[in-house]
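**Q** How does the following fold in three dimensions:
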Amino acid sequence: MHFFTMVQFLAFVAASLLCIIAPGPDNLGVLSLGLSRGRKAGMGYAAGCALGCLTHTTWASLGLTALVAASPAAFGVMKFAGAGYLCYLGVKALKSKGASLETKGEPAGDTRQFLLRGFVSNALNPKVALFFLAFLPQFINPRGSVGLQMLILGACFGLMTLTAFTLLGYFSGAIGAWLRRRPSVSRWLDRATGYLFIGLGVRLALAKQRM
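**A** Now for the predicted structure:
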């Protein structure tokens, strides 16, 4: 069975790292939440984004992303669902009174809640689906199992995303611990995060069905 070569794989890793570290909605979301809500929130959101990437790569390997690329209706549903969720998060952040210094009373499911945020905001973004549909095939051997190769590369991309974003969330959380002692700064960060998510939601809603 034919697979991608080591040269192809190394090229994939280099290209993936450039995509991951480039400023974008996912890493900005990790940084913003880590700063305003602390290390666990940032790391939870990071894990959610990585799981969202795995969802898209799985869809791409099964050929389902091609449906989104070909169907304006499917693209529209995913686009507006994702945009609506981002705007919801933005409004929620704008209404927040800021992160509290006391964390002992936080429900046990808080970290899972941030993980879910990251997952949903990523998984419902059709532009991410189209990105993987165009990106992954460039590094596979067409004579081999295309779906299996895309699954392997997609898993690698998700692992690199998880590692990079978790580190970002971890270190931004340390800054957030300092900022939570200053409620006015924390409230300002919540406002900034809110406007960021609303802006990203509007941008997604206006996106056209093209790369």
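
**Q** Could you use CA atoms for every contact and neighbour count after this?
**A** OK.

**Q** Please look at Phe12 and Pro137 and confirm they touch.
**A** No. The pair Phe12 / Pro137 is not scored as a contact, 10.3 Å apart, by C-alpha atoms under 8 Å.

**Q** Spell out which residues are contacts of both of these two.
**A** Here Phe12 and Pro137 have no joint contacts, going by C-alpha atoms under 8 Å, 6 or more residues apart in numbering.

**Q** More neighbours: which of the two?
**A** Phe12 (21 against 17; other C-alpha atoms under 10 Å).

**Q** Who are the contact partners of the more buried one?
**A** With C-alpha under 8 Å, 6+ apart, Phe12 has these contacts: Phe139.

**Q** switch to 10 Å and redo it
**A** Taking C-alpha atoms under 10 Å, 6 or more residues apart in numbering as the contact definition, Phe12 lies against 4, 6, 18, 135-136, 138-140, 153, 156-157.

**Q** mind checking which helix or strand the most centrally placed residue in the chain is in?
**A** In the chain, the centroid-proximal residue (C-alpha atoms, centre = their mean) is Cys49; its distance is 3.3 Å. If you go by DSSP states H and E, Cys49 is part of helix 39-62.

**Q** Likewise for Glu106?
**A** Going by DSSP H and E, Glu106 is not part of any helix or strand.

**Q** picking that back up, identify each buried residue in the helix holding Cys49, please.
**A** 39-61 (16 or more other C-alpha atoms under 10 Å).

**Q** After that helix, which helix or strand is next? Please name it.
**A** Taking DSSP H and E, what comes next after helix 39-62 is helix 64-70.

**Q** Touching that next one from outside, list them.
**A** Contacts of helix 64-70 (C-alpha under 10 Å, 6+ apart): 56-60, 71, 73-78, 126-133, 209-211.

**Q** just checking, next helix/strand downstream of that helix?
**A** helix 72-95.

**Q** Let's compare: structure for the following, please.
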Amino acid sequence: MISLQFLLTAFVVVIAPGTGVIYTLALGLGRGRRASLWAALGCTLGIVPHLLAATLGLAAVLHASALLFNIVKFAGVAYLLYLAWTALKSGGALRVEPSTSAEPGLAIARRGALINILNPKLSIFFLSLLTPFLSGNPATVTEETLLLGSVFMAMTFAVFVLYGLFAAQARNWILGSARTMAWLNRSFAAIFAILAGRLALERA
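**A** Purely as a prediction, here's the structure:
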């Protein structure tokens, strides 16, 4: 069940730059190591509802209902656009700048969790990722799904922490360049706007 093939597949998925990775990098660059760790934790916890939905069969219900799917989807689109705006706004949560006020870790984690919670495609993604590695025994499918999902989450957290620590270290190198910080802020805003557009085009 927890085979080398599963671990390699999960690692490739986790390490690929996605919305959570971008968020963690932005927090590491903008607010430092502590913030990046909270971001990694939040993004990881945002997986839990989708894992439970996949395990309990709720994913099929979500994707069978176009209305429910679109409600979650467009809430996610609006949220990503909001994050894009915070990268441009002075003092914004995702803005990279030399002087930033301390922010509660739970607030950082909550934003990271919402990024994943408001992506309705993740529940189906978990079904497609985990199903091939199940034993096929109906009596243990729930336990196996939760176990594989937990391994995936642990791997997600570990990789995101590494991304965040790298970004936090790089923060010390870029603070002296106003041009670099401005470029990063525009880049993060553009990336989140593009991700919002991509999510808006998703279909159930």
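
**Q** What's the TM-score once they're superposed?
**A** TM-score of the superposed chains, computed with TM-score structural alignment, normalised by the length of the second structure, equals 0.89; 200 aligned residues with a C-alpha RMSD of 1.9 Å.

**Q** what's the matching range in the first structure for the longest helix seen in the second structure?
**A** Ranked by residue count, the top helix of the second structure under DSSP state H comes out as helix 141-174. Under TM-score structural alignment, helix 141-174 of the second structure corresponds to residues 146-179 of the first structure.

**Q** One more: stretch 108-118 of the second structure?
**A** Taking TM-score structural alignment, stretch 108-118 of the second structure hits residues 114-124 over in the first structure.

**Q** ok so, going back, might you report the residue contacts of whatever residue of the second structure lines up with the residue nearest to the centre of the first structure?
**A** Alignment note: Cys49 of the first structure maps to Cys43 in the second structure; criterion TM-score structural alignment. By C-alpha under 10 Å, 6+ apart, the contact set of Cys43 of the second structure is 19-21, 23-24, 108-117, 153, 156-157, 160.

**Q** Next one: the aligned residue in the first structure for Ala16 of the second structure relative to Thr161 of the first structure, how far apart?
**A** Ala16 of the second structure maps onto Ala22 in the first structure, with residues paired by TM-score structural alignment. Distance, Ala22 of the first structure to Thr161 of the first structure, using C-alpha to C-alpha, to the nearest Å: 12 Å.

**Q** Go through stretch 127-141 of the first structure and flag the buried ones.
**A** Counting neighbours by 16+ other C-alpha under 10 Å, stretch 127-141 of the first structure gives 127-133, 136-137, 139-141 as buried.

**Q** same check, this time on stretch 7-23 of the second structure
**A** 10, 14, 19-23.

**Q** Look at it and report the distance between its end residues.
**A** End-to-end distance (C-alpha to C-alpha), stretch 7-23 of the second structure: 24 Å.

**Q** repeat for stretch 56-73 of the second structure
**A** 21 Å.

**Q** so that stretch matches what in the first structure?
**A** Going by TM-score structural alignment: stretch 56-73 of the second structure matches residues 62-79.

**Q** tell me, what's touching Ala22 and Thr161 of the first structure both at once?
**A** In contact with both Ala22 of the first structure and Thr161: Ser16, using C-alpha under 10 Å, 6+ apart.

**Q** any idea which helix or strand carries Arg110 of the second structure?
**A** helix 105-117.

**Q** and what of Phe188 of the second structure?
**A** Going by DSSP H and E, Phe188 of the second structure is in helix 178-200.

**Q** who touches that helix?
**A** Everything outside helix 178-200 of the second structure that qualifies as a contact, by C-alpha under 10 Å, 6+ apart, is 18-19, 22-23, 25-26, 29-30, 70, 73-89, 94-98, 118-121, 171, 173-175.

**Q** Emit the ChimeraX select command for whichever of those are buried.
**A** Per 16+ other C-alpha under 10 Å, the buried members of those correspond to this ChimeraX selection:
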select :19,22,23,25,26,29,30,70,73,74,76,77,78,79,80,81,83,84,85,86,87,88,94,95,96,97,98,118,119,120,121,171,174,175
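
**Q** Please report how far Gln149 of the first structure lies from Ile140 of the first structure.
**A** For Gln149 of the first structure, the distance to Ile140 of the first structure - C-alpha to C-alpha - is 6 Å.

**Q** now Arg112 of the first structure
**A** 34 Å.

**Q** ditto for Pro107 of the first structure
**A** 44 Å.

**Q** Same question for Tyr195 of the first structure.
**A** Tyr195 of the first structure is 39 Å from Ile140 of the first structure, by C-alpha to C-alpha.

**Q** try Leu167 of the first structure
**A** 29 Å.

**Q** same thing with Leu148 of the first structure?
**A** Taken as C-alpha to C-alpha, the span from Leu148 of the first structure to Ile140 of the first structure is 10 Å.

**Q** now swap in Met43 of the first structure and tell me
**A** In terms of C-alpha to C-alpha, Met43 of the first structure sits 31 Å off from Ile140 of the first structure.
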